[in-house]
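1. Only the shape, not the letters, is given here:
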């Protein structure tokens, strides 16, 4: 499931796409917002459509649901709407997979910085976390 309303092209095909529920361009035009403000508003609008999104998950009925969150992690992890989505997308077990971008891990300081961000996200989302270097 793609949960990033601002992505233009996905490098994968997804069964559930939040862009079917929230249109970032319409939000910018309707509320006279720039891209960042529209992404913030979209996060809350996505949460307001949780029932529709859950119905789509139920329709697809996947064995596993991998949710790709926005690359601007603060839009998801640090807003109450992100926690709301985690709590309300029905699943027996949930795990966070945090991707360490190998291009950023070029020095020990960068590695520690990303590791601290991953820890902050783990604490914020209150989910078991698997860190993956890619």
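-> Yep, that arrived. Not measured: the values here are computed from a predicted model. Numbers count the residues shown, from 1 in each chain.

2. Please make it C-alpha for all contacts and neighbour counts, starting now.
-> Will do.

3. which residues of the protein fall in helices?
-> 24-31, 35-48, 50-60, 74-77, 80-88, 108-125 (DSSP state H).

4. In the shortest one, which residues are buried?
-> Neighbour counts over helix 74-77 (16 or more other Cα atoms under 10 Å) mark 75, 76, 77 as buried.

5. One more: the fifth one?
-> Within helix 80-88, the residues scored as buried using 16+ other Cα under 10 Å are 81, 82, 83, 84, 85, 86.

6. before we move on, what about the third one?
-> Taking 16+ other Cα under 10 Å as the basis for neighbour counts, the residues of helix 50-60 that come out buried are 50, 53, 54, 57.

7. Give the full set of residues in contact with the last one.
-> Contacts for residue 57 were tallied using Cα atoms under 8 Å, 6 or more residues apart in numbering; they are residue 16.

8. can we see that at 10 Å?
-> 1, 15, 16, 51, 65, 89, 90 (Cα atoms under 10 Å, 6 or more residues apart in numbering).

9. And for residue 42?
-> 4-6, 18-19, 21-24, 27-28, 36, 48, 75, 81.

10. Please name the residues that touch the residue nearest to the spatial centre of the chain.
-> In the chain, the C-alpha nearest the mean C-alpha coordinate belongs to residue 69, at 1.8 Å (Cα atoms, centre = their mean). Residue 69 is in contact with 1, 2, 3, 4, 5, 75, 76, 77, 82, counting by Cα under 10 Å, 6+ apart.

11. what's the spacing between the fourth one and residue 110?
-> With distances taken as Cα to Cα, to the nearest Å, residue 4 is found 25 Å from residue 110.

12. also this one, for the comparison:
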């Protein structure tokens, strides 16, 4: 069995920073984690990448092809569609192993998780290769500080969750960049009471024209407890540990590993062969 995190989220949500944080944290735990870059528009990494989609195809290469005439978004979609036609490249890069653990740093364009089946095809292929997959959807905590943006982020996360149909963990990133006041305010969004948040619509957060639609969407999310968030503070080892352990639990990482041998207990008999019993108890 092998394990994978699909690290997703909007542009600027901190996907590469998240991968760097998890890699360094696992190094401290003497645990092996490898990163695969699936963003053909990526530019820089501060951690080792074992496989890089840009070796197969990149957005720059596509945009420079005069016969295609794609812009950045069209070029990225073209790259990802080319990628799914060449999964043999990924299979070769991943190699064969047992108990391998990978982070897949994915592109940020939301259309890849909504009306284009690219990421779902990736999930299905990884599962066929005996991977347990968890979707890790990142949202910038600085983006989620008012109700309207929060609801937008919730619906984006929900869209990815419904499309991929795998264990799904939502993470609120960049908590270490918030002020003390903002950290206190954002606590209400981690395990949200959608009805309470929607009540803020009276203060002008939501367009009055769409009040009924907004209320209906929020009520569905609230009634079925569909979306919750884990806070990630890079400066807090406990915060990183909670996020990693939650994901590990979702994909049952470690349950198939061989248990450590239990050392034999010392003989409870006395030298004369009699049982010593409990303290204060006669033999």
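-> It's in. Note that the structure is a prediction, hence the values are computed from the model and not measured.

13. that older thread, quick one: map the residue nearest to the centre of structure 1 onto structure 2.
-> Under the alignment (TM-score structural alignment), residue 69 of structure 1 pairs with residue 106 of structure 2.

14. Next: residue 37 of structure 1.
-> Using TM-score structural alignment, residue 37 of structure 1 sits opposite residue 74 in structure 2.

15. I'd guessed its match sits against residue 59; true?
-> Yes. Using Cα atoms under 10 Å, residue 74 of structure 2 is in contact with residue 59, at 9.0 Å.

16. The two: who's more crowded?
-> residue 59 (23 against 14; other Cα atoms under 10 Å).

17. Please give me every residue in contact with the aligned partner of the more buried one in structure 1.
-> Using TM-score structural alignment as the criterion, residue 59 of structure 2 maps onto residue 24 of structure 1. Counting by Cα under 10 Å, 6+ apart, residue 24 of structure 1 makes contact with 4-7, 30, 33-39, 41-42.

18. try it again with 7 Å
-> Shown in contact with residue 24 of structure 1 (Cα atoms under 7 Å, 6 or more residues apart in numbering): 5, 6, 38, 39, 42.

19. So which of those is the closest to residue 130 of structure 1?
-> Of all the contacts of residue 24 of structure 1, residue 130 of structure 1 sits closest to residue 5, with 24.4 Å by Cα to Cα.

20. okay, now the residue mapped onto that closest one from structure 2: neighbour count?
-> Residue pairing (TM-score structural alignment): residue 5 of structure 1 is matched to residue 40 of structure 2. Around residue 40 of structure 2 there are 25 other residues, counting by other Cα under 10 Å.

21. Name the nearest residue to residue 40 of structure 2, ignoring sequence neighbours.
-> Leaving out its chain neighbours, the residue that sits closest to residue 40 of structure 2 by Cα to Cα, 6 or more residues apart in numbering is residue 58, at 4.5 Å.

22. quick revisit: mind putting the contacts of residue 57 of structure 1 into a markdown table with distance to residue 122 of structure 1?
-> As requested, the contacts of residue 57 of structure 1 are exported to a markdown table (distance: Cα to Cα, whole Å):
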| residue | distance to residue 122 of structure 1 |
| --- | --- |
| 1 | 20 |
| 15 | 26 |
| 16 | 24 |
| 51 | 25 |
| 65 | 19 |
| 89 | 18 |
| 90 | 19 |
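
23. Which entries within these meet the buried criterion?
-> The buried subset of the contacts of residue 57 of structure 1 (16+ other Cα under 10 Å) comprises 1, 16, 89.

24. Test my guess that residue 43 of structure 1 contacts residue 81.
-> Yes. Using Cα atoms under 7 Å, residue 43 of structure 1 is in contact with residue 81, at 6.3 Å.

25. hmm, back to that, correct me if wrong: the match of residue 5 of structure 1 contacts residue 56.
-> No. Applying Cα under 7 Å, one finds residue 40 of structure 2 not in contact with residue 56, separated by 8.9 Å.

26. Contacts only, for residue 54 of structure 1.
-> residue 89.

27. what do we get in structure 2 for it?
-> So, by TM-score structural alignment, residue 54 of structure 1 is matched to residue 91.

28. how about the contacts of residue 69 of structure 1 in TSV, adding distance to residue 114 of structure 1?
-> Formatted as TSV, the contacts of residue 69 of structure 1 follow (distance: Cα to Cα, whole Å):
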residue	distance to residue 114 of structure 1
1	24
2	23
3	22
4	21
5	24
75	17
76	17
77	15
82	20
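
29. Tell me the one of those residues nearest residue 61 of structure 1?
-> residue 1 (11.9 Å).

30. The biggest strand by length in structure 2 vs helix 147-164, what angle?
-> Longest strand in structure 2, counting residues (DSSP state E): strand 131-140. If you take axes from the mean of the first three to the mean of the last three Cα atoms, to 10 degrees, strand 131-140 of structure 2 sits at 170 degrees to helix 147-164.
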